[in-house]
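*Asks:* Next comes the sequence, and after it the predicted model I'd like to discuss.
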Amino acid sequence: MNGPTILLVDEPTSALDHERGAAIIELITALTHERATATILVTHDRTHLTAADQIVEIHDGRLHLPAPAC
């Protein structure tokens, strides 16, 4: 419990204003990198997607992976 290898985060900014939401995303990103963990963040708020290393979407219950970069 004190040293997880994966962090699951569900809608961490949903009830926050933009400034506090950005601070939470920065904290999650920093902890993820400092502790060398994987983080799965679920959100409907697309404004914080730039902090993600990879984005995967689910539409109608189906997983959609991004197209490979050329």
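*Replies:* Perfect, thanks for sending it.

*Asks:* use CA for all of it now, contacts and neighbours both
*Replies:* Will do.

*Asks:* Counting neighbours, what do you get for the nearest residue to residue 6 once chain neighbours are set aside?
*Replies:* Spatial nearest neighbour of residue 6, excluding adjacent residues (Cα to Cα, 6 or more residues apart in numbering): residue 38 at 4.6 Å. Neighbours of residue 38 under the rule other Cα atoms under 10 Å: 15.

*Asks:* Got another one to weigh against that:
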Amino acid sequence: MEAKTRCLIFDPFAGISGDMILGALIDLGLGDEWLHELVASLPVKVRVEVSSVLRASLATTAVTVEASE
């Protein structure tokens, strides 16, 4: 059986914020484990909260990132 190659074209022509990118990646099926592992490996204290929200009648994933100074 041949392996399928998947490709995602990402072109935010009007701009996009980092939390929106993270939420979209989680909604695409990456899950949030990788994000928590990444944050745990950082040398600074960072808190990440992932939650399901309803915005403008659309269900999405909200990601909040807080870092201490």
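*Replies:* On my side now, so go ahead. Note that this is a predicted model, so its numbers are computed, not measured.

*Asks:* Need the TM-score between these chains.
*Replies:* Overlay of the two chains. TM-score (TM-score structural alignment, normalised by the length of structure 2): 0.29; 38 aligned residues with a Cα RMSD of 4.1 Å.

*Asks:* quick revisit: correct me if wrong: the residue nearest to residue 6 of structure 1 contacts residue 7.
*Replies:* Yes. Using Cα atoms under 8 Å, residue 38 of structure 1 is in contact with residue 7, at 6.2 Å.

*Asks:* Residue 41 of structure 1 and residue 6 touch, don't they?
*Replies:* No. Residue 41 of structure 1 lies out of contact with residue 6 (Cα under 8 Å); the separation is 10.6 Å.

*Asks:* Looking at the two now, which is surrounded by more residues?
*Replies:* residue 41 (16 against 12).

*Asks:* Would you check how far apart the more buried one and residue 59 of structure 1 are?
*Replies:* 16 Å (Cα to Cα, to the nearest Å).
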